[in-house]
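In: Task: produce atomic coordinates for the following.
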Amino acid sequence: MKTLGLIMIVRDEADLIEKNIRFHAKQGFDYFAIMDNASTDGTRDILEDLSKNIPMRILSQRDTDYRQDAWAGSLAERLSQRGIDIAISLDADEFISGLTSSTFKEIATRLQHPVMCPRHNMVPLKAELSEFAKGSLLATRYRVARPLPTQLPIMLRRMPGKMLFPLRGLRSIARGNHSIEHEIGKRAVSDDALIRHFPVRTYDRFLVKLEQARARFRQERDVSETTSWHIRRWLELMDFGIIENEYKSFFVDGNDIHTYLNDGTIVEDLFSRSL
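Out: The predicted structure follows:
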């Protein structure tokens, strides 16, 4: 059977990183290539502890200009050197699995060419806002299955998927990991795998991540202002002093949930109970 590797670039993900790594190890990932980008919250210590039992390579990156494409490419090269056949690049708040009883590895090892794996947001209810403040991040039980055709509300918009690809023939990974350059030209969209994305975390963490993004944007050169447009929008709202209202909008109002459930925008998804 082919071998499967996971690429991750992380910074201050102590609340999720152990759940993420252990979940994907159970899904059949053989090796993890992880870059710790100047974490200060204990993320690196958690990774070092996990590495005692789960095969992984941990690299340190102190730069904060977040050259995600170049860094992901470097991690892909580490996987190739280990003899890994197939890889995908995910964030710490993303969990990929099959839509059947098969492990993700059983699905991935049938791969003959790069495929796009769909990604859906997991969204909490406004009634759960106080639980999120306590750190109950994975209690979310609703998934955006039929995204709205608009950019707002931001959590209900269509999310670009991420590429699963053979490492042999890989030329580069684009920023965001939503596309790649590969010697194999054929592409397809997976119909038996799904990435569940948990974008809503605590409010304090949200603010910290925004300030990290602000510092990163100041260092960027030749990057379109449409890149990470939603984060740039949030920074503007922060500067106007209304970012807390935006954060609260990430939670689905109890008056809307029945409408969204009835029209299929949102479905109940108990995935988080398996983590």
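In: going forward, measure contacts between C-alpha atoms and count neighbours the same way
Out: Noted.
In: Quick check: buried residues in the longest helix along the chain?
Out: The single longest helix within the chain, with elements called by DSSP state H, is helix 203-219. Within helix 203-219, the residues scored as buried using 16 or more other Cα atoms under 10 Å are 203, 206-207, 210, 213, 217.
In: residues making contact with whichever helix or strand comes after that helix?
Out: Under the assignment DSSP states H and E, the closest C-terminal helix or strand after helix 203-219 is helix 229-239. Outside helix 229-239, the residues that touch it by Cα atoms under 8 Å, 6 or more residues apart in numbering are 210, 213-214, 243, 246.
In: Sequence B follows; please return its structure for comparison with A:
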Amino acid sequence: MMVRDEVDIVAAMVEHHVAQGLDHLIVTDNASVDGTREVLEEYAAQGVIELHHDPVHRKQQHSVVTAMARRARTHFAADWVVNADADEFFVPVDKRLTLRDALEEIPVGLFAFTAEVHNMVGPPAERGAGIGRLHWRDRRSVAELNRVGIHAQPTPNALHRGDSEVVVAQGNHFVSLPSRGQPAPELEIEVYHLPWRSWSQLERKVLNAGLGYAASPDLRPSKNHHGMADYRRYLQGRLRYAYLLRTPRIEDLEGGEVASFERDTWLDSHLRALTGRAVLPHQLARCLADEASDLIGPVEHAEGAHLGSLFHGLEQENLALGARLAAWERKVHAMNGQIRNLKRDTRRR
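Out: Sure, this is the predicted structure:
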């Protein structure tokens, strides 16, 4: 795991994966300034993680994670490697199993396979990890997501066998090892993902990502890249409205379309049950602290979401206008080429 400024949730992530039976956790802190580094140092002192430090603020995740993935094999003889972010919780679909149980039964001859990633959503809040609030799986269709400014559901994450030469792509979604299939259905693994835990967390995450890409001119993220789209919104002063637009209203969650949101409190219950046997109970307790006072009220939510919808409409108009302009530029370029050819043919005559 490579992490930067995730103090609200990083302890929960570590405790979860320790409880799931992973042998070793290799973590690189990317010069966090919010207390994340200090939390990780506590876990390192307990011997449950191997902690590295990378002070460079660029988008070098692929190279750092690749180095950690290779180290998992060369130093710890890992059979399987899980490359995770701080807001991701890997677990078998069958909750009677631990992650270790499943991985021990999955043949390494698969080389690599993917795990579906499920965004967990809930009412918006100013701050907090959201573990006690984000109780719904986001099942919105692509069309529904597009209407609230989200490009698509998350790409599945790749898990792979230990390999000293593996390459992990930016984002942990793809690796250089070929996949020879998926695990048996009873051994499938999924990921609980908490990407928009609070307004303060999203603002910090977007700013860090935007500055990282700005410092990495060799990386060219897609125009549809969610982080860069949000960074543009941040620079234009409308990220908060985008956050409130994408966050469903409580009435939609509890009484809206069943197909769009599926209630799932497993992660919350699971983490609270770990408190008594956690490596660092006080750090896990901080992640699980009550957030009721930090909720964003329904009136502000509705008003902000309305503004977010208006801004999103303008975004779509600008994109459509840009596409038409690009099409006209291609036509003009083609016509200029035809004119040059006609002039050349005329001179030859």
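In: Give me the TM-score for these two chains.
Out: TM-score for the superposed pair, counting by TM-score structural alignment, normalised by the length of structure 1: 0.86. Supporting figures: 259 aligned residues with a Cα RMSD of 2.1 Å.
In: hmm, back to that, any residues touching the longest helix of structure 1, and which ones?
Out: 64-66, 133, 231, 234-235, 244, 247.
In: which strand is the longest one in structure 2?
Out: Looking across structure 2 with DSSP state E, the single longest strand is strand 112-121.
In: so what does the helix ranked longest in structure 2 touch, helix or strand wise?
Out: Counting residues, the longest helix in structure 2 under DSSP H turns out to be helix 298-348. Under the contact criterion of 3 or more Cα pairs under 8 Å, 6 or more residues apart in numbering; DSSP states H and E, helix 298-348 of structure 2 touches helix 239-246.
In: from the contacts of helix 203-219 of structure 1, which would you call buried?
Out: 64-66, 234-235, 247.
In: re the thing from before, in structure 2, what stretch matches the longest helix of structure 1?
Out: Alignment of helix 203-219 of structure 1 against structure 2: residues 199-215, by TM-score structural alignment.
In: likewise stretch 62-69 of structure 1?
Out: So stretch 62-69 of structure 1 sits over residues 55-62 in structure 2, by TM-score structural alignment.
In: Can you give me the end-to-end span of the matching stretch?
Out: 15 Å (Cα to Cα, to the nearest Å).
In: which residues touch it?
Out: 2, 29-31, 167-172, 209, 211-216, 219.
In: now with 6 Å?
Out: 30-31, 168-170, 212-213, 215-216 (Cα atoms under 6 Å, 6 or more residues apart in numbering).
In: Same check on stretch 135-146 of structure 1?
Out: Residues contacting stretch 135-146 of structure 1 (Cα under 6 Å, 6+ apart): 120-124, 201, 265-270, 272.
In: now that stretch, how far from the centre of its chain.
Out: Chain-centre distance of stretch 135-146 of structure 1: 14 Å, with Cα atoms, centre = their mean, to the nearest Å.
In: Repeat that for stretch 106-117 of structure 1.
Out: On Cα atoms, centre = their mean, the centre of stretch 106-117 of structure 1 falls 18 Å from the chain's centre.
In: Now that stretch: buried residues?
Out: Buried, per 16+ other Cα under 10 Å, within stretch 106-117 of structure 1: 106-108, 111, 113-117.
In: same check, this time on stretch 66-75 of structure 2
Out: Buried residues in stretch 66-75 of structure 2, defined by neighbour count with 16+ other Cα under 10 Å: 66-73.
In: next one: stretch 239-252 of structure 2
Out: Across stretch 239-252 of structure 2, burial judged by 16+ other Cα under 10 Å covers 239-249.
In: And for stretch 172-187 of structure 1?
Out: So stretch 172-187 of structure 1, judged by 16+ other Cα under 10 Å, has buried residues 172-177, 179-180, 182.
In: Between those residues, which sits nearest I96 of structure 1?
Out: When these are compared for distance to I96 of structure 1 (Cα to Cα), N177 wins out at 14.1 Å.
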